[in-house]
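>>> Just to be clear, the model below is a prediction. Sequence and coordinates:
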Amino acid sequence: MWMKPALFLGLLALGLLSSLSALAADRVVLASLEWPPYTGESLPGNGATSEVVREAFRVMGYELEIRFYPWNRALNEARLDKDIAGYFPEYPEHWHKDAFLNSDSVGSSSLGLASRQEMVINWQTLDDLRRYTLGVVAGYANTPEFDAMAKEGRLTIDHSSTDALNLRKVLAGRVRAAVVDTNVFRHLLQVDPVLRKQRGELVMSTRLLGTNSLVVCFSDTERGRRLGRILNLGLRQVDQEAVYLRHFKE
């Protein structure tokens, strides 16, 4: 059957638009930060946690795009940019309930104190840490108890922009210890040029501050709630332990 060129082109354009809309509907955009080995733009699979989230969406038929920003900007972009469905990784105790909903767990983070070998802090309770200056990353949550004491001024806190800078301050004697995730600590001793040279001088305390679950926070919208349900279903089909073991051995 013969069709007028204008009508044919119109139908073709409509078909292309429908295809593009379908593709867009199956693409999820999340904000994240540079936090290797968990997340990072240049890491294999964008990091262990990124791979868990990406694989969970993949098995549900969705493609994940991750946009990397400094942490505080990642939070703002997730709030303001309607293309971004949420952000990760977050601790469930610190998600912003006014604007986001959290997913099921996509991993965990164990926090401890890194210090010089000869200056390890022997502590039993957080009150034992009050006499020391402790380094933390500005904008990062730690544990609820630690952050509450810091906010009340019951702990002496020194802020840095990155974990690497905190550990350098430990080496320089500017802080007694730094709060850091145990896997981040090991990763930085391998890849940071300054820390690698002096890695024998740094050690993690055997006592942990705590272990936090990691979650994805979705915008509290109809779309965000739907994507959260989809991710949670996908997570049931992902062997998270295997993903993390593979990344942490790399």
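Arrived safely.
>>> Every contact and neighbour count from this point should use C-alpha atoms.
Noted.
>>> Isn't Glu55 up against Val238?
Yes. Under the contact definition of CA atoms under 8 Å, Glu55 touches Val238, with a separation of 6.9 Å.
>>> who has more neighbours, these two?
Each of Glu55 and Val238 has its neighbours counted (other CA atoms under 10 Å); Glu55 has more, 23 against 18.
>>> Check it against this one:
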Amino acid sequence: MSYKIILILLFACPTWAQKSDPASGKVIHLLTMEAPPYMSTTLPEQGAAVYALRQIFKKNGFELKVTFTPYLRAKILALKKDSISGFFPAAEENITAGYVLSKIMYVTPWGFAERKDHPIQWNNPEDLLPYKIGNVMGYELSRVLAPAHKKKKFQIENVSSDELNLLKLANKRVDLAFIDATMLEYLIKSSPQLRPYQNQLQINAKIIRMDEYGVAFKKTGKGKEHLNVFNKIMNKEEFHRLVELYFKTHLQN
């Protein structure tokens, strides 16, 4: 599964015609998390999504400032800091009080990673009861298991990162690992720890859902102002071109 196939970009608004001087101090400060290849402090330009957003903001006279922090902390920290306008990526399901979701940026498939020598067939959440499932803290695994998880006790082991989750899977400490399919493909090719297992891991045949992501802007102050800016300047074709350019430049094998 290629990055181009997985990344479905849904920007539909025309580019904002109003341009301004980037040196005018118009800074949009957002929080994000480690989620390569889209966002990462270890990648060139801080990842594909950050690169694309920054280029579009710059073209329209704004500077994008990005701070990395654990995902659960981002929701709280952004509300406390007047200089921060919001956090990304955000989906409708994880928007909390005080935020509003922007236009959708992209859609990505989620599923379970599994070992090729131990593929798992399942149709209903109850079919997963016999298996240990790895989950990164902050991911919405409960949506996959609901409403069954309210009645059944699933074997869920929370970890701090996708890389650690996949290592546990490769070493047979869990049977499945909940993950973004794009991230699975990226990590097994790029992580020195996971590269030895790249021919042993795969995405489960059942794609669970397609998640739609945007930016969660605060409802007050700069957040409200920057939400309007964001929704006006985003252009589907331009964002798509920039992300594909990033993948071609930085992530080709």
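Structure received. Please read all numbers here as calculations on a predicted model, not as lab measurements.
>>> quick one, what contacts Thr67 of structure 2?
29-32 (CA atoms under 8 Å, 6 or more residues apart in numbering).
>>> redo that, cut-off 10 Å
29-33, 41, 74, 84, 87 (CA atoms under 10 Å, 6 or more residues apart in numbering).
>>> Kindly report the same for Phe217 of structure 2.
Contacts of Phe217 of structure 2 (CA under 10 Å, 6+ apart): 30, 78-79, 84-88, 90, 95, 98-102, 223-228, 230.
>>> can you do 7 Å?
85-87, 99-101, 223-224, 227 (CA atoms under 7 Å, 6 or more residues apart in numbering).
>>> still on that earlier bit, make a ChimeraX selection of whichever of the contacts of Thr67 of structure 2 turn out to be buried.
Of the contacts of Thr67 of structure 2, the buried ones go into a single ChimeraX selection, burial set by 16 or more other CA atoms under 10 Å:
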select :29,30,31,32,33,74,84,87
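>>> out of the contacts of Thr67 of structure 2, who's nearest Leu169 of structure 2?
Closest approach to Leu169 of structure 2 among the contacts of Thr67 of structure 2 (CA to CA): Met33, at 22.4 Å.
>>> Do I have it right that the closest one meets Arg73?
No. If you go by CA atoms under 7 Å, Met33 of structure 2 and Arg73 don't touch, sitting 9.7 Å apart.
>>> Let me see the contact set for Gly139 of structure 1.
Counted by CA under 7 Å, 6+ apart, Gly139 of structure 1 has contacts Asn72.
>>> Could you say which helix or strand holds it?
Using DSSP states H and E, Gly139 of structure 1 falls within no helix or strand.
>>> just Lys224 of structure 2 next, same as before
Per DSSP H and E: helix 221-233 holds Lys224 of structure 2.
>>> Next, the mean deviation of that helix compared to structure 1.
Taken over the aligned residues, the distance from helix 221-233 of structure 2 to structure 1 averages 1.4 Å (mean CA distance after the TM-score superposition for structure 1).
>>> Distance from the chain centre to the helix or strand just after that helix, please.
Of the helices and strands lying after helix 221-233 of structure 2 in sequence (DSSP H and E), the nearest is helix 236-250. Offset of helix 236-250 of structure 2 from its chain centre (CA atoms, centre = their mean, to the nearest Å): 16 Å.
>>> out of the contacts of Phe217 of structure 2, who's nearest Pro192 of structure 2?
Among the contacts of Phe217 of structure 2, and counting by CA to CA, the member closest to Pro192 of structure 2 is Phe87, at 29.2 Å.
>>> Let me see the contact set for the closest one.
Neighbouring residues of Phe87 of structure 2 by CA under 7 Å, 6+ apart: 30-32, 74-75, 215-217.
>>> out of the residues you listed, which are inside helices?
Using DSSP state H, the members of those that fall in helices are 74-75.
>>> Export the contacts of Phe87 of structure 2 to TSV and append columns for distance to Gly47 of structure 2.
Below are these laid out as TSV (distance: CA to CA, whole Å):
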residue	distance to Gly47 of structure 2
Leu30	14
Leu31	14
Thr32	11
Ala74	18
Lys75	21
Val215	16
Ala216	19
Phe217	21
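>>> Closest to Leu184 of structure 2 out of the contacts of Phe87 of structure 2?
Taking the contacts of Phe87 of structure 2 together and measuring to Leu184 of structure 2 by CA to CA, the closest member is Thr32, at 19.1 Å.
>>> From Phe100 of structure 1, how far out is the closest residue to Leu195 of structure 1 other than its chain neighbours?
Spatial nearest neighbour of Leu195 of structure 1, excluding adjacent residues (CA to CA, 6 or more residues apart in numbering): Leu189 at 5.3 Å. According to CA to CA, to the nearest Å, Leu189 of structure 1 and Phe100 of structure 1 sit 34 Å apart.
>>> cool, and Ala150 of structure 1?
Computed as CA to CA, the Ala150 of structure 1 to Phe100 of structure 1 distance reads 25 Å.
>>> Helices of the stretch 101-250 of structure 2, start to end?
In the stretch 101-250 of structure 2, the helices defined using DSSP state H, counting those that start in this stretch lie at 141-145, 162-170, 181-190, 221-233, 236-250.
>>> got the ones you listed as TSV, with distance to Gln202 of structure 2 columns?
Converted to TSV, those look like this (distance: least, CA to CA, whole Å):
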stretch	distance to Gln202 of structure 2
helix 141-145	19
helix 162-170	10
helix 181-190	8
helix 221-233	36
helix 236-250	21
